[in-house]
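Student: I need the structure of the sequence given here:
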Amino acid sequence: MFSKFKDHVDTIFVDINSANFELDKSVNIILSPSLYWVKKVSLPVKSVREVKPLLESLFEENLPNGTYSYEVYKQDDDFFIFAYEDQMILNILHEKGVASSQINKVYLAQSELFEQANAKRISEDTVLLVEDGIVVLLPVSFASSDELLDVCDVKLSKNSIRLKQFSHFVNEKSLYTIAIIFFVLIALVSIEYFITLKKDHLSQTQRNELFMKYGLKPTMFQNRSMLRGYESIYKSQTQLRQYMADLLSLKLKKNHKIKMITYKNKQLSVEFIGLKAGEEKYIEQMLKSKKCNFSAQYKNNIWYVEFKI
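Tutor: Below you'll find the model as predicted:
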């Protein structure tokens, strides 16, 4: 049988004046009171969820200018509320040799060390102690102690905090606003897309009905090809009717007659009779004045004229 054990994660205490660390793996971090603001308050509410919207206003007159994150947890009948600058803390950790990738979880001294019975020295000049339930950092002149703070065996609570690396650029309210605008845009685009699909479906249905009604081909390529064929026929028929109209409007001399008109393979042929050689010239002039495109020859007392359609 094999057993699976969790890897042990060391815990370190970080203060503004802490010495640099040399780390080769991830660690849990307990932040000194010098790195956050804390208040112990009693409020006429029962749950942490009800307090969270009030946190910024509860600190409104106490904080220097900066970009803060806020946290709260409840202990007995009191609420402990916190304000801290994410980027400032991350910068200090970086200066102390703690990379972002080496941070496992981050805790506040208030939630992890509030049960310390005696003052604990964290440097030559400062000690950590608990006053009225608040973990504070004081000069050694207020409470001297020879006992060093050791957090290696501290049993960590569930009250960890999350440091936001980009809190100085975009705050949560802005993110929520951007997210709402984004989802509204998605909704509008989706609605427009479905409306377009519906219109396209209706258009396809109407087109199919129209194609069936008029016996059109199933594709636009075929229909365009058919259209070009009809346009060619229309052009030929129009030209033919024009030539016929020109022929029938000719003012022929006495005994000059049209014997035959034939149309085959896009060619209109006309035979004039009763003309002696040379007498066809006046008919030629009339046809040319009508801008007719023709060729002609005189043979066996018949004048043959051909029109190319």
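Student: only C-alpha atoms for contact and neighbour calcs from this point on.
Tutor: Fine.
Student: all strands for the stretch 101-250 of the chain, in order.
Tutor: Counting by DSSP state E, counting those that start in this stretch, the stretch 101-250 of the chain has these strands, from start to end: 103-108, 120-121, 126-131, 134-139.
Student: let me know how buried the closest residue to Glu306 other than its chain neighbours is, in neighbour terms.
Tutor: Using Cα to Cα, 6 or more residues apart in numbering and skipping residues adjacent in sequence, the residue nearest Glu306 is Ser269, 4.5 Å away. A count of neighbours around Ser269, defined by other Cα atoms under 10 Å, yields 18.
Student: one more, for comparison:
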Amino acid sequence: MQTIFITKNEVIGKYEGICNVVLSDHYYWYKKKNIPVKLSIQAKRVASSLFLEESKNHNFEYKVIKSGKEEFVFIAYDKSQIIKKLESLGISSEQINKIHFAQIEFAKLKQDLFVNENKTLTSIEGFITTVTKESSNQRHLANILKTKKLSSKTINVKIDDKKYLVFKKSIIALGILSVVLLTHLITSRVLLGNLKEQQNEIRIKYNLPSTNFELDSIIRKYQKIEDKQMRIRDIIQRVLAVSLKEGDYITRILQSDETIDFEFNFSDDARLKKHIKLLKDNKLRVVEKDIKGNTLIIKYPIKEDAK
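Tutor: Alright, predicted model coming up:
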């Protein structure tokens, strides 16, 4: 049966099918203490008091192993942290035979083991850990794991396989989605390229500006022209909405940069005054009003809204 070694950022060995898992010191806390009791189960009663500081952010469980007459190895571990790591690797409960600690399995390590180009498994005063250390040692951890005989000192960790299946399906769905998005991206880029070519052809054909700055300037210019024309149209519609009696006429409409002028001719003074009153109802501001006999001249501002 194959054995894998899990560090914080790496997995040593292949985990296809059923395997044994050895956890590096990243997944547990270790202490060795002399306790005046005979059995591990008795020593376990004081385990929580040994890891008070470390347990503040963890929900610890404990593995206690007798290593001398009154000497015990205490290992504190957080199951949720281990489960989270195994799930992230896509390892299900069915794939796990046993879970071991490096501290126990390599307790008698005397010579460093090569993990990768920058990491080495070593013993520091009896504490088994992976350290950043270049090594020319030819003893590779990956090779040792192939023939390593493991102890019976293990822990049980139950992974929610339903959650694992959801995770696995999510990965598959994510893969399919990635392919779809990639296809869409490629198609979009092709279409974008075609659009840019067409845009360039139109620009050359109609002598259009080549930069957005020039284009925005032209748009603003014609927007002002359109706004002015809309304002003029609105004034004319409101003025013409006031009906003239038979015999009364608009004799002239003049437009300047600032105003639009209407000249009316009425058959008598009474009609002129009545029409002035009716024009007030259109709520257009009058810049200037001039009356000469039966002739009325009214000027409306183009650049100002009605008040």
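Student: where does the TM-score land?
Tutor: TM-score for the superposed pair, counting by TM-score structural alignment, normalised by the length of structure 2: 0.47. Supporting figures: 157 aligned residues with a Cα RMSD of 2.2 Å.
Student: coming back round to it: in this structure the residue nearest to Glu306 of structure 1 contacts Gln297, no?
Tutor: No. With contact defined as Cα atoms under 8 Å, Ser269 of structure 1 and Gln297 do not form a contacting pair (11.6 Å).
Student: hey, what's in contact with both of these two?
Tutor: Here Ser269 of structure 1 and Gln297 have Tyr304, Val305 as joint contacts, going by Cα atoms under 8 Å, 6 or more residues apart in numbering.
Student: in which helix or strand does the residue nearest to Glu306 of structure 1 reside?
Tutor: According to DSSP states H and E, Ser269 of structure 1 maps onto strand 267-273.
Student: any buried residues in that strand, and which?
Tutor: Residues of strand 267-273 of structure 1 classed as buried under the neighbour-count rule (16 or more other Cα atoms under 10 Å) are Leu268, Ser269, Val270, Glu271, Phe272, Ile273.
Student: touching, the third one and Ile258? I think so.
Tutor: Yes. Using Cα under 8 Å as the test, Val270 of structure 1 is close enough to Ile258 to be in contact (7.1 Å).
Student: still on that earlier bit, now tabulate the buried residues of strand 267-273 of structure 1 in TSV and tack on distance to Thr238 of structure 1.
Tutor: What follows is those, written out as TSV (distance: Cα to Cα, whole Å):
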residue	distance to Thr238 of structure 1
Leu268	13
Ser269	17
Val270	18
Glu271	22
Phe272	23
Ile273	27
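Student: ok, of those residues, which one's closest to Leu197 of structure 1?
Tutor: For Leu197 of structure 1, the nearest member of those is Leu268. The distance, counting by Cα to Cα, is 53.3 Å.
Student: could you measure from the closest one over to Glu50 of structure 1?
Tutor: Using Cα to Cα, to the nearest Å, one obtains 98 Å as the distance from Leu268 of structure 1 to Glu50 of structure 1.
Student: next one: Lys257 of structure 1
Tutor: As for Lys257 of structure 1, its distance to Glu50 of structure 1 is 111 Å (criterion: Cα to Cα).
Student: for Leu113 of structure 1, same thing?
Tutor: Here the distance between Leu113 of structure 1 and Glu50 of structure 1 works out to 26 Å (Cα to Cα).
Student: re the thing from before, among the strands of the stretch 101-250 of structure 1, which is nearest Lys213 of structure 1?
Tutor: With Cα to Cα as the measure, strand 103-108 is the member of the strands of the stretch 101-250 of structure 1 nearest Lys213 of structure 1 (73.1 Å).
Student: now the closest one against strand 134-139, angle please.
Tutor: 90 degrees (axes from the mean of the first three to the mean of the last three Cα atoms, to 10 degrees).
Student: for strand 103-108 of structure 1, packing partners?
Tutor: Strand 103-108 of structure 1 is packed against strand 27-31, with contacts defined by 3 or more Cα pairs under 8 Å, 6 or more residues apart in numbering; DSSP states H and E.
Student: contact partners of the strand it packs on?
Tutor: For strand 27-31 of structure 1, the external contacting residues (Cα under 8 Å, 6+ apart) are 9-15, 102-109, 112.
Student: select only the buried ones of those in PyMOL?
Tutor: In PyMOL, this line selects whichever of the contacts of strand 27-31 of structure 1 come out buried by 16+ other Cα under 10 Å:
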select buried, resi 11+12+13+14+15+105+106+107+108+109+112
